[in-house]
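K.L.:
predicted model, plus sequence, below.
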Amino acid sequence: MISFLVSIAVLILGYVFYASFLEKVFGIDRNRPTPAMSMTDDVDFVPLPAWKIFMIQFLNIAGLGPIFGAIAGAMFGPSAFLWIVLGSIFAGAAHDYFSGMLSLRHDGLSISEVVGIYLGPWIKQLMRVFTVVLLIFVGTVFVMGPAKIIDGMTAGAFSVWIWVLIIFGYYFLSTLLPIDKLISRLYPLFGLAMFLMTAGLMIVLFTDDYHIPEITMANLRNMTADPEETPLFPILFVTIACGAISGFHATQSPLMARCIRSEKAGKGIFSGAMITEGVVALVWAAVSMVFFSDVSGLNEAMATHDNNTAWAANEISRNMLGGVGGILALIGIVAAPITSGDTAFRSCRLILADIFKMDQRKLVKRLYLSIPLFVIAFVLTQVDFGILWRYFAWSNQTLAVVVLWTITAYLIFQDKPAWVTYIPAVFMTAVSTTYILIAPEGFELPNNYAYGGGFLATTLVVILFQAYIRKYKNIIVKTVQS
């Protein structure tokens, strides 16, 4: 229990001190007009209260990650606590804050366009395709996930496909309607469900006879059933993504950058939402380690149920929180993916609008961009959910890598302390490259070969990045200043 409490305290202190340091590094300008104020269009560029933007950002980035990812990550043992805390503060908070603020400074541009400014046109074209594909994956995954959960909650009263169509209908409306007409009105209610769920689980942890494993040298090992098949590095760092660092967050931040009234609100919205998500992930990792008696019991239960994290979340909610509490928790579990799926499609529409320079004031233009996205997503619902999720996991962290290198380039160009993202960029590059070499959906190389390949790939990326900086620093700085 002590390690768990200390972990929460460190997350809070990380927000108070390190997030404030990141704000100083960026250098906010309270008097600078934000896109919401200077480019208001009553559709996407809409000034909103900071608390509403925080709620939207938190739910946008949360999804199933801090729940399902934390359950799967808990199978590794207390090492998950360390990654959630250190990842959220030193990687996730920095990634989310700077990606959001850079969008804010560049008229609310989508992340692919921001990447193009600092890493060049070739990377921009690649990122345009990459982010659109990723967001369609996210939207599809977050249709099937909640549809199956609701089907389970209703004891199969309707077909799963009925719920799929209902969720698609909501996604279609939330993608098309002005952000203040549907999303900003529903999200506070969804957010309340998430917070009640998390608070309820914490109360049960503190009041019942649960013994959360401590972070000790003996416990900082791979506790999965087959450590050789699931090595702690890099698997843990991809498994727990949204609860530590996730590239998907950078696709969501521009939505909020178009609604912020003052740069001062950026810390609370971007870093604050990430740290809050870290707390949620910590709670779910802790309850997963104790609900099934211990980490070994969790691994055995997951093996019996084909590593079905949705089943585990359902069991934990119903049994730990009882009838009413369990229903609230399940509402939170359903709300989490739905509030990421809807904005995944919305941000995909905005990326395409940025690419084609298409004004979004007219509904017909929003329809032109949105209808093909939903057709593709519906086709993808026929693909096995597990396959989509595995590829999303790797592509998600790869996007985080590109965004971290983009922020690092920006900081170097501005003569600011670049180490705040340089170190996470190197680490996450090693994670992402090693993972694709070792994972079943990748090259399935033996561990030693994958580690060697990951090291060489990371070294090559660092060398190429440094060469790019030396060659283009003056050009990029002059372009941005003009």
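P.N.:
Thanks, I have the structure now.

K.L.:
drop to CA atoms for contacts and neighbour counts, all remaining ones
P.N.:
Fine.

K.L.:
touching, residue 310 and residue 68? I think so.
P.N.:
Yes: contact criterion C-alpha atoms under 8 Å: residue 310 and residue 68 qualify, at 6.9 Å.

K.L.:
included below, for side-by-side comparison, is a second structure:
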Amino acid sequence: MNSLFLALIGVGMIAAGFAFYSKFLASRVFKLSDEYVTPAHTMEDGVDFVPTNKYVLWGHHFTSVAGAAPIIGPAVAIIWGWLPAFLWVTLGTVFFAGMHDFGALWASLRHRGQSIGTLSGRYIGTRGRNLFLVVIFLLLLMVNAAFATVISRLLVSTPTAVIPTWGAILVALCVGQAIYRFKWSLPVVSVVGVVALYSLMLLGERFPISLPETVWGIPANAVWILALFIYAFCASLLPVWVLLQPRDYINGLQLFIGLIILYASILITHPEVVAPAVNHNVPDGTPGMFPLLFVTVACGAISGFHGIVSSGTSSKQLDKETDARFVGYFGAVGEGLLALGTIIATSAGFKTLANWEEVYSEWSAGGVGAFISGGGSIINEGLGLPVSLAATVLATMAILFAATTMDSSVRLQRLVIEEIAQLLGFRVTGLVATIITVVLALLLTFSSGADGSGGMLLWPVFGTTNQLMAALSLSVMAVILIRLRRPSLPIVIPLVFVTVVSLGSAFILLGTLWQARNWLLLGIDAAIITATIWVIVEALVAIGRARNAPALVFDDQPSDPAPVA
């Protein structure tokens, strides 16, 4: 199989999904209207609710949802062969991820920017909402701790990525001022920002920065973790336009250019795919492909975390409702293209099958390292970039994806804590909520020692929790559409599929944890399964009620953007 053929088919399928299926969703299912005044205008506060250019907001949304997961997941899952991962990424992007992200954004938009967890209380019930918020809280905690650990390890292993990683923050601050304070032309700001970021990569390649093994007795990766949480703390509290939004936008452009570089290299060299289409010779200890493929390749096909971002930050910044198609669906397209590029890099970036099998000698041996190695080789041959520079570009890409997801996740957890406090009848300031968020993440990260390995403690249950979260979000959207008397099958079919495979994976993991005597993760996994089943049952009851309830009507007047029955 030639990798060019694989790339053309995959990109063509995903592009067709945006051109046709997203248009169907926009006109027939969600019925977007420019007459509707969005919460960014009716509730504008200059901090969280800020009307934003759709291209800038797309950059925020794309980089917030992407993270390292669309690299890690496909790079691990390819151990079962490239074909299953390819099919799930392409079909998942078109019919699952795009619809899920778009739908969660629209649902929140029509309810004063409320999170999908809060909406569950309105459409499913109080008990369902409470359990829903518990799952969201745990998922965000996992993301905050795990991504800090992943980024710190990459900064230690790839010192050439240190300068561009931290320099991107300064670039973002300048971009925010240029767009909002000085009113510069967006194309000019974009070009200058991207040039600055790639210049930082060249600078990082020339001047790599490595910390000593210990700094005042603290391991190097722990120093980076502390620095990351200090940054995330500040980013969570600053107005979204000052740092978070411009950082995500300019990173989104840089990362998309990185994808263009990778795909251009594939176009030029079109290396042969050496990995098997379906691997019948998997290493000992590799679990069965079904249903684990569908939780291993989460981001890039469908991800519950995306619904939290869509309804947590993106919905509060949408200038016009019709922008939701570009921001939500096309944001998922960007992630699908990254996942597809990862599949090609890790299946065609090695010289021979023996080289590939050497890397994939055991279950979960793939990951960011395999992506950087395989993708760097393709870029080196295609564009002639030195291997070290190509590795720096891809490593920085992976770090910036993870970092923009982490800082958005900290902000999201701050908002969730504020919502939970409000539901309990008292008010928590943004500062206090952020302190709680960061302290909890740091406690988890360093729970296993000063090396920060505790950040990965809950990672084994991340995949199932993430997909179960997607099922819960889809259940809320299904109730809304049924109440509106609109087509619901585009939501219901993915809801049933994701629920079955994610619950199946969760039960398999439960058995694995029982055999390993890992009582902590066993208890957490059991609690998440129980909460999810409870919410799904409540959702099924709500769906039954919705069919007989009075039709829901959305009021498009700016004075009251909330729905009325």
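P.N.:
Perfect, thanks for sending it. Every value quoted in this text rests on a predicted model; they were computed, and no experiment measured them.

K.L.:
out of residue 310 and residue 68 of the first structure, which sits in the busier spot?
P.N.:
Shown here are residue 310 of the first structure and residue 68; by other C-alpha atoms under 10 Å, residue 68 has more neighbours (25 against 19).

K.L.:
quick one: map that one onto the second structure.
P.N.:
Taking TM-score structural alignment for the superposition, residue 68 of the first structure sits opposite residue 72 in the second structure.

K.L.:
so that match sits right up against residue 365, yeah?
P.N.:
No: the pair residue 72 of the second structure / residue 365 is not scored as a contact, 10.3 Å apart, by C-alpha under 8 Å.

K.L.:
can you tell me the SS state at the match of residue 68 of the first structure?
P.N.:
What DSSP: H, G, I helix; E, B strand; the rest coil gives for residue 72 of the second structure is helix.

K.L.:
quick check: the aligned residue for residue 120 of the second structure in the first structure?
P.N.:
Matched across to the first structure, residue 120 of the second structure falls on residue 115, judged by TM-score structural alignment.

K.L.:
same thing with residue 228 of the second structure?
P.N.:
So residue 228 of the second structure corresponds to residue 167, using TM-score structural alignment.

K.L.:
show me the helices in the stretch 1-150 of the first structure, by range?
P.N.:
All helices of the stretch 1-150 of the first structure, identified by DSSP state H, counting those that start in this stretch, fall at 2-13, 19-26, 35-38, 50-62, 70-74, 79-86, 93-105, 111-119, 121-153.

K.L.:
turn those into CSV, columns for distance to residue 468 of the first structure.
P.N.:
Shown next, in CSV, are the helices of the stretch 1-150 of the first structure (distance: least, C-alpha to C-alpha, whole Å):
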stretch, distance to residue 468 of the first structure
helix 2-13, 35
helix 19-26, 22
helix 35-38, 30
helix 50-62, 31
helix 70-74, 36
helix 79-86, 29
helix 93-105, 20
helix 111-119, 8
helix 121-153, 12
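
K.L.:
what does residue 261 of the second structure correspond to in the first structure?
P.N.:
Residue 261 of the second structure maps onto residue 200 in the first structure, with residues paired by TM-score structural alignment.

K.L.:
ok, its match - how many residues close by?
P.N.:
For residue 200 of the first structure, the count of nearby residues is 18 (other C-alpha under 10 Å).

K.L.:
wait, it touches residue 325, no?
P.N.:
Yes: using C-alpha under 8 Å, residue 200 of the first structure makes contact with residue 325 at a distance of 7.2 Å.

K.L.:
now the counterpart of residue 95 of the first structure in the second structure: how far from residue 322 of the second structure?
P.N.:
In the second structure, the residue paired with residue 95 of the first structure is residue 100, using TM-score structural alignment. For residue 100 of the second structure, the distance to residue 322 of the second structure (C-alpha to C-alpha, to the nearest Å) stands at 16 Å.

K.L.:
show me which of those two is the more surrounded one.
P.N.:
In terms of neighbours (other C-alpha under 10 Å), residue 100 is the more surrounded of residue 100 of the second structure and residue 322; the figures are 30 against 20.

K.L.:
show me where the stretch 201-350 of the first structure has helices.
P.N.:
Under DSSP H, counting those that start in this stretch, the stretch 201-350 of the first structure gives helices at 232-239, 248-257, 266, 272-291, 295-304, 309-356.

K.L.:
which residues in the second structure does the shortest one align to?
P.N.:
When helix 266 of the first structure is aligned against the second structure using TM-score structural alignment, it corresponds to residues 324.

K.L.:
let me see the contact set for residue 410 of the second structure.
P.N.:
When contacts are counted by C-alpha atoms under 8 Å, 6 or more residues apart in numbering, residue 410 of the second structure touches 140, 144, 232-233, 236, 434, 437-438.

K.L.:
what's the neighbour count on the match of residue 120 of the second structure?
P.N.:
Using other C-alpha under 10 Å, the number of residues around residue 115 of the first structure comes to 28.

K.L.:
pretty sure it sits against residue 123.
P.N.:
Yes: counting by C-alpha under 8 Å, residue 115 of the first structure touches residue 123, with 7.2 Å between them.

K.L.:
for residue 245 of the first structure, find the nearest of the helices of the stretch 1-150 of the first structure.
P.N.:
For residue 245 of the first structure, the closest of these is helix 93-105, at 7.4 Å, according to C-alpha to C-alpha.

K.L.:
which residues does the closest one contact?
P.N.:
19, 22, 26, 34-35, 109-111, 114, 245, 249-250, 253-254, 256-258, 263, 266-267, 270-272, 274-275, 400, 403-404, 407, 420-421.

K.L.:
list only buried entries from those residues.
P.N.:
For the contacts of helix 93-105 of the first structure, burial is judged from neighbour counts taken by 16 or more other C-alpha atoms under 10 Å, and it is met by 19, 22, 26, 34-35, 109-111, 114, 245, 249-250, 253-254, 256-258, 263, 266-267, 270-272, 274-275, 400, 403-404, 407, 420-421.

K.L.:
end to end on stretch 280-297 of the second structure, go ahead and measure it.
P.N.:
End-to-end distance of stretch 280-297 of the second structure (C-alpha to C-alpha): 19 Å.

K.L.:
how close does the nearest residue to residue 377 of the second structure once chain neighbours are set aside sit to residue 200 of the second structure?
P.N.:
Ranked by C-alpha to C-alpha, 6 or more residues apart in numbering and with sequence neighbours excluded, the top spatial neighbour of residue 377 of the second structure is residue 349, at 5.9 Å. Separation of residue 349 of the second structure from residue 200 of the second structure (C-alpha to C-alpha): 26 Å.

K.L.:
in terms of neighbours, single out the busier of those two.
P.N.:
Higher neighbour count among residue 349 of the second structure and residue 200: residue 349, with 29 against 22, using other C-alpha under 10 Å.

K.L.:
cool, thanks, signing off.
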